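1. Need coordinates for the following:
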Amino acid sequence: MKLPRFAHLTTLLLLFAVGLLLSACHQDEPQPWQLTNISGHMPDLSFRLTNDEGKTVTADDYRGKVTLLYFGYTHCPDVCPLTMAQLHVVMQRLGKLADGASILFVSVDPNRDTPAVLHEYVKAFDPHAVGLTGSPADIEALTKRYRAAFTREAGKSDGSYDVSHSSGIYVFDGNGKARLLATPEDAQDKLVHDLHLLLGPGSAP
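-> Alright, predicted model coming up:
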């Protein structure tokens, strides 16, 4: 029995329409993250530095925890203390989940930020924070690895100086995989939301 005229064309059009609907549904699927998703665009967490207790540590020492990596320095007049204070509030809002996270504050001013100075600084903000320092070459290599930047400004008459630096917060999962990037423009709620996904039961893949 022959199909009616245009039956083949109708069938093809129907299949095409279904395909468009499925494609639209796939595109409209809500994404779990509220921050910028950098999965697959940044390398795994990797470093060898000195922590604020004077011990040599590597990224492996923080495996199993969600890690927030931030580049700053203790003499920073504004953005660093504001960021650290914000992260403290985020940790408080996470409650017990915060025990599964670490804040790594990497100094871009290793000449002044000794382990002792870093320890006093980071612990004044949050117990989950760890100060990290190293040689200028080590710090430069790490910032380049994550496409961050810093520049020492010209010294002032009193011998002090400022360091301009990137202000992003890099979030790595418990396996050391780069997952998210938070910026100063991002609302605190976004970071809390996404950390809940990474830290909570059935953590986001």
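
2. Going by C-alpha atoms from here, please, whenever you check contacts or count neighbours.
-> Will do.

3. wait, residue 80 sits on residue 86?
-> No. Contact between residue 80 and residue 86 fails when scored by Cα atoms under 8 Å: they sit 9.8 Å apart.

4. quick one, which of those two is more surrounded?
-> Each of residue 80 and residue 86 has its neighbours counted (other Cα atoms under 10 Å); residue 80 has more, 19 against 15.

5. What strand or helix carries the more buried one?
-> Counting by DSSP states H and E, the element that carries residue 80 is helix 79-94.

6. Packing partners of the helix or strand following that helix?
-> Sequence-wise, the next helix or strand downstream of helix 79-94 (DSSP H and E) is strand 101-107. Applying 3 or more Cα pairs under 8 Å, 6 or more residues apart in numbering; DSSP states H and E, one finds that strand 101-107 contacts strand 66-72, strand 129-133.

7. how distant is strand 101-107 from the center of its chain?
-> Here strand 101-107 is found 10 Å from its chain centre; the criterion is Cα atoms, centre = their mean, to the nearest Å.

8. and the helix or strand that that strand is followed by, which residues are buried?
-> Heading C-terminal from strand 101-107, the first helix or strand you meet, by DSSP H and E, is helix 115-123. For helix 115-123, a neighbour-count test (16 or more other Cα atoms under 10 Å) marks 115, 118, 119, 121, 122 as buried.

9. Let me know the angle separating helix 115-123 from strand 129-133.
-> Going by axes from the mean of the first three to the mean of the last three Cα atoms, to 10 degrees, helix 115-123 is angled at 150 degrees with respect to strand 129-133.

10. The structure of the following sequence is requested for comparison with the preceding one:
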Amino acid sequence: MSFLQWIRYAAWIGVGLVAFLGAAVLLGWWKVDGPGRLQAGRASVQGMPTIGGPFTLVDHTGKLVTDADFRGKPMAVFFGFTHCPEVCPTTLVQMANLTSKIGAAADRLQILLVTVDPERDTPEQLALYLQSFDPRVVGLTGSREQIAAALAAYKAYAKKIPTDNGYTMDHSASVYLMKADGSFRTMIDYHEEEASALAKIRMVL
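-> Predicted coordinates:
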């Protein structure tokens, strides 16, 4: 290699090294520690936000409960309301059908209906509503602030929609499947195929 070729080769190496270090800093493989100094670091990968977390609510018997009261059992958490015309009753019937197909193992699954309409869904109203569904379902309500905190923890959506007769609630329609330690595992989508939903429930049992 001639001296001129060697200079060009070295220049290309220098350019490549600078480009690599610049990309490494941007990606988080290395981080700047003071002026002109680099130290090894771990890349920061932005993944799914945490789903689930602490809540304090009142169940349909009037008892104050927290997320800790359900720890040790996998949970199926659904946000809905008792005046819901279709999605909520359909989902509760679907969950009853799914757990019946799984059998005794599904007794470990705690199904929670968290209202998005606390103004109308008192413990008494929830208790009356749940008489039509699987007796293992626990209804949860609370103050507007408590419900908002639960919605935020689960990254769920709810919005009051005015109607001619008052209002209805638009809300998330998925069932959150949580492991026994309270961590999120997966979701069952509204009208999901039965085989897929059964497989997902078995993941947390």
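
11. Got a TM-score for the pair?
-> In this superposition the chains share a TM-score of 0.73, using TM-score structural alignment, normalised by the length of structure 1; 159 aligned residues with a Cα RMSD of 1.7 Å.

12. ok so, going back, mind putting the helices and strands packed on strand 101-107 of structure 1 into CSV with distance to residue 46 of structure 1 and mean neighbour count?
-> As requested, these are exported to CSV (distance: least, Cα to Cα, whole Å; neighbours: other Cα atoms under 10 Å):
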stretch, distance to residue 46 of structure 1, mean neighbour count
strand 66-72, 11, 24
strand 129-133, 13, 26
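
13. Show me the residue at the heart of structure 1, geometrically.
-> residue 170 (1.8 Å; Cα atoms, centre = their mean).

14. Assign a three-state SS to that one, would you?
-> strand (DSSP: H, G, I helix; E, B strand; the rest coil).

15. Thought residue 176 was touching it, still the case?
-> No. Using Cα under 8 Å as the test, residue 170 of structure 1 is too far from residue 176 to be in contact (11.0 Å).

16. can you name the residues of structure 1 that stretch 134-151 of structure 2 overlays?
-> Using TM-score structural alignment, stretch 134-151 of structure 2 corresponds to residues 126-143 of structure 1.

17. out of everything not next to it in sequence, what's closest to the residue mapped onto residue 60 of structure 1 from structure 2?
-> Matched to structure 2 by TM-score structural alignment, residue 60 of structure 1 sits across from residue 68. Leaving out its chain neighbours, the residue that sits closest to residue 68 of structure 2 by Cα to Cα, 6 or more residues apart in numbering is residue 54, at 7.8 Å.

18. Mind telling me what that neighbour corresponds to in structure 1?
-> Match for residue 54 of structure 2 (TM-score structural alignment): residue 46.

19. Then residue 84 of structure 2?
-> By TM-score structural alignment, residue 84 of structure 2 lines up with residue 76.

20. Roughly how far does the closest residue to residue 32 of structure 2 other than its chain neighbours sit from residue 183 of structure 2?
-> Distances taken as Cα to Cα, 6+ apart place residue 38 nearest to residue 32 of structure 2, at 4.5 Å, with adjacent residues excluded. Counting by Cα to Cα, to the nearest Å, the separation of residue 38 of structure 2 from residue 183 of structure 2 is 36 Å.

21. Where in structure 2 does the helix ranked longest in structure 1 align, residue-wise?
-> Once structure 1 is assigned using DSSP state H, the helix that runs over the most residues is helix 7-27. Matched against structure 2 by TM-score structural alignment, helix 7-27 of structure 1 finds no partner residues.

22. after that helix, next one along is what?
-> The first helix or strand that comes after helix 7-27 of structure 1 along the chain, using DSSP H and E, is strand 36-37.

23. Counting by contacts, list what that following strand packs against.
-> Packing partners of strand 36-37 of structure 1 (3+ Cα pairs under 8 Å, 6+ apart): strand 178-182.

24. what's around residue 40 of structure 1, how many residues?
-> 10.

25. What's residue 108 of structure 2 aligned with over in structure 1?
-> Structural alignment (TM-score structural alignment) places residue 108 of structure 2 against residue 100 in structure 1.

26. so who does the residue nearest to its match when sequence neighbours are not counted touch?
-> Excluding its sequence neighbours, the residue lying closest to residue 100 of structure 1 (Cα to Cα, 6+ apart) is residue 65, at 5.1 Å. By Cα atoms under 8 Å, 6 or more residues apart in numbering, the contact set of residue 65 of structure 1 is 100, 101, 102, 173, 174, 175.

27. Pull up the gap between the third one and residue 131 of structure 1, please.
-> The one in question is residue 102 of structure 1. Applying Cα to Cα to residue 102 of structure 1 and residue 131 of structure 1 gives a distance of 11 Å.

28. One more: residue 197 of structure 1?
-> 25 Å.

29. and the longest helix along structure 2, what other elements does it pack with?
-> In structure 2, assigned by DSSP H, the helix with the most residues is helix 3-27. Counting by 3+ Cα pairs under 8 Å, 6+ apart, the packing neighbours recorded for helix 3-27 of structure 2 are strand 30-32.

30. Before I go, just wanted to say thanks for your time.
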